[in-house]
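K.L.:
Sharing a model prediction with you, sequence too.
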Amino acid sequence: MTVKYIEDADTKTVELTVSGKVTREDYDRIADRMQSFIDAQGTVKLIEVIESLDGFEPSVIWPGIKFDFRNLRHISHVAVVSDIGWIGPVSKAAGALMSTKLRTYDLADLDAAREWVAAA
């Protein structure tokens, strides 16, 4: 499995862990679950753990953009957790354009990311 999905209704949090290449099958499996979670919770928080990233299948890009456009206002906090050098700066640049509160963390600081999101 390339993408692992965990949701916690008590904290209104979704945690995604990416390892490898994100396929259309991964996207389809997760997008409907996350949409249902957002619809049920109203506003959610997100932890994105990126252990490794070998890219995305091209068929994921447009549906992903539409999902983000529709749901970004319903995601209050995002913690991006990765040791991949370019992930942090790209995430911060994207975060500057959004109303969502975003922080980046190293993989060793995953617990701190979870604490920040839980306290929000």
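P.N.:
Structure's in. What do you need? Residues are numbered from 1 along each chain as shown.
K.L.:
When you work out contacts or count neighbours from here on, use the C-alpha atoms and nothing else.
P.N.:
OK.
K.L.:
Does I38 touch V44 like I think?
P.N.:
Yes. The criterion here is C-alpha atoms under 8 Å, and I38 meets it with V44 at 6.3 Å.
K.L.:
more crowded one of the two?
P.N.:
Comparing I38 with V44 by other C-alpha atoms under 10 Å, the one with more neighbours is V44, at 26 against 19.
K.L.:
right, and the helix or strand after the helix ranked longest in the chain?
P.N.:
Ordering each helix of the chain by length in residues (DSSP state H) puts helix 24-41 first. Following helix 24-41 in sequence order, the next helix or strand is strand 44-56 (DSSP states H and E).
K.L.:
Any buried residues in the helix or strand following that next one, and which?
P.N.:
As assigned by DSSP H and E, the chain's next helix or strand after strand 44-56 is helix 58-71. For helix 58-71, burial by neighbour count (16 or more other C-alpha atoms under 10 Å) applies to V60, N71.
K.L.:
Can you spell out which helices and strands pack onto helix 58-71?
P.N.:
Using 3 or more C-alpha pairs under 8 Å, 6 or more residues apart in numbering; DSSP states H and E, the elements in contact with helix 58-71 are helix 24-41.
K.L.:
Comparison target, given below:
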Amino acid sequence: MPWLGSRARSSAPRPETLRVVSNGDADIFAFEVDGRIAQESIAAFQAHLSPLVERGGSLKLLGRIRHYDGFDPAILVDPKYLELKLSLLRQVSHYAVVGGPDWMARAITLLAPLLRMELRHFGEADEDAARAWLSSTNGSE
């Protein structure tokens, strides 16, 4: 049945859609999203971020959004992911999101006043400005 082939799962590994990126700044944790975020991507992401959360103190995040195609709904019920999210809500002092769809920029503008962290959106071409903003903050503002 050829029509099943288009929906059948491939044994080829999926490209990594959520990855930690080297940023040359130990004070900023940078990551990139490029596609649909799968549950296995979250596990790898947590492995990088958990030591920073366990260390305590404030964190600065830089999220570069190349292409966002949603996420695997199973992520929402993963207790380890939810625990990490709650820790991040307490520990992230500054979060710069670079790029992404238009609705994401609007959502960030609406959410920013409701969060303890400083949250800002920067256009796709403004990553240098995002890094400068994060670097100029002291983590306790």
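P.N.:
Structure's in. What do you need? Everything quoted here is computed from the prediction, not taken from an experiment.
K.L.:
Tell me which other helices or strands the longest helix of structure 1 touches.
P.N.:
Using 3+ C-alpha pairs under 8 Å, 6+ apart as the test, helix 24-41 of structure 1 ends up in contact with strand 3-8, helix 58-71.
K.L.:
at 6 Å what do you get?
P.N.:
On a contact count with 3 or more C-alpha pairs under 6 Å, 6 or more residues apart in numbering; DSSP states H and E, helix 24-41 of structure 1 meets no helix or strand.
K.L.:
Report the angle between that helix and helix 58-71.
P.N.:
10 degrees (axes from the mean of the first three to the mean of the last three C-alpha atoms, to 10 degrees).
K.L.:
After superposing, tell me the mean distance of helix 24-41 of structure 1 to structure 2.
P.N.:
By mean C-alpha distance after the TM-score superposition for structure 1, the fitted helix 24-41 of structure 1 averages 1.4 Å away from its aligned residues in structure 2.
K.L.:
how far off strand 3-8 does that helix point, in degrees?
P.N.:
Here the directions of helix 24-41 of structure 1 and strand 3-8 differ by 10 degrees (the same axes, to 10 degrees).
K.L.:
Distance of N23 of structure 2 relative to P73 of structure 2?
P.N.:
29 Å (C-alpha to C-alpha, to the nearest Å).
K.L.:
Can you mark which positions in the longest helix of structure 1 are buried?
P.N.:
Counting neighbours by 16+ other C-alpha under 10 Å, one finds that the buried residues in helix 24-41 of structure 1 are R24, D26, Y27, I30, M34, F37, I38.
K.L.:
same check, this time on stretch 90-105 of structure 1
P.N.:
Across stretch 90-105 of structure 1, burial judged by 16+ other C-alpha under 10 Å covers S91, T100, L102, R103, T104, Y105.
K.L.:
Matching Y95 of structure 2 against structure 1, which residue comes up?
P.N.:
The alignment partner of Y95 of structure 2 in structure 1, by TM-score structural alignment, is V78.
K.L.:
Let's verify its match: helix, strand, or coil?
P.N.:
strand (DSSP: H, G, I helix; E, B strand; the rest coil).
K.L.:
Neighbours of it, how many?
P.N.:
V78 of structure 1 has 24 nearby residues by other C-alpha under 10 Å.
K.L.:
which residues touch it?
P.N.:
L46, I47, L102 (C-alpha atoms under 6 Å, 6 or more residues apart in numbering).
K.L.:
give me every residue that touches the last one.
P.N.:
Contact criterion C-alpha under 6 Å, 6+ apart gives H77, V78, A79, G95 as the residues in contact with L102 of structure 1.
K.L.:
any idea how far the spatially most central residue of structure 2 is from A105 of structure 2?
P.N.:
What sits nearest the mean C-alpha location of structure 2, by C-alpha atoms, centre = their mean, is G63, with 5.0 Å. From G63 of structure 2 across to A105 of structure 2, the span is 12 Å (C-alpha to C-alpha).
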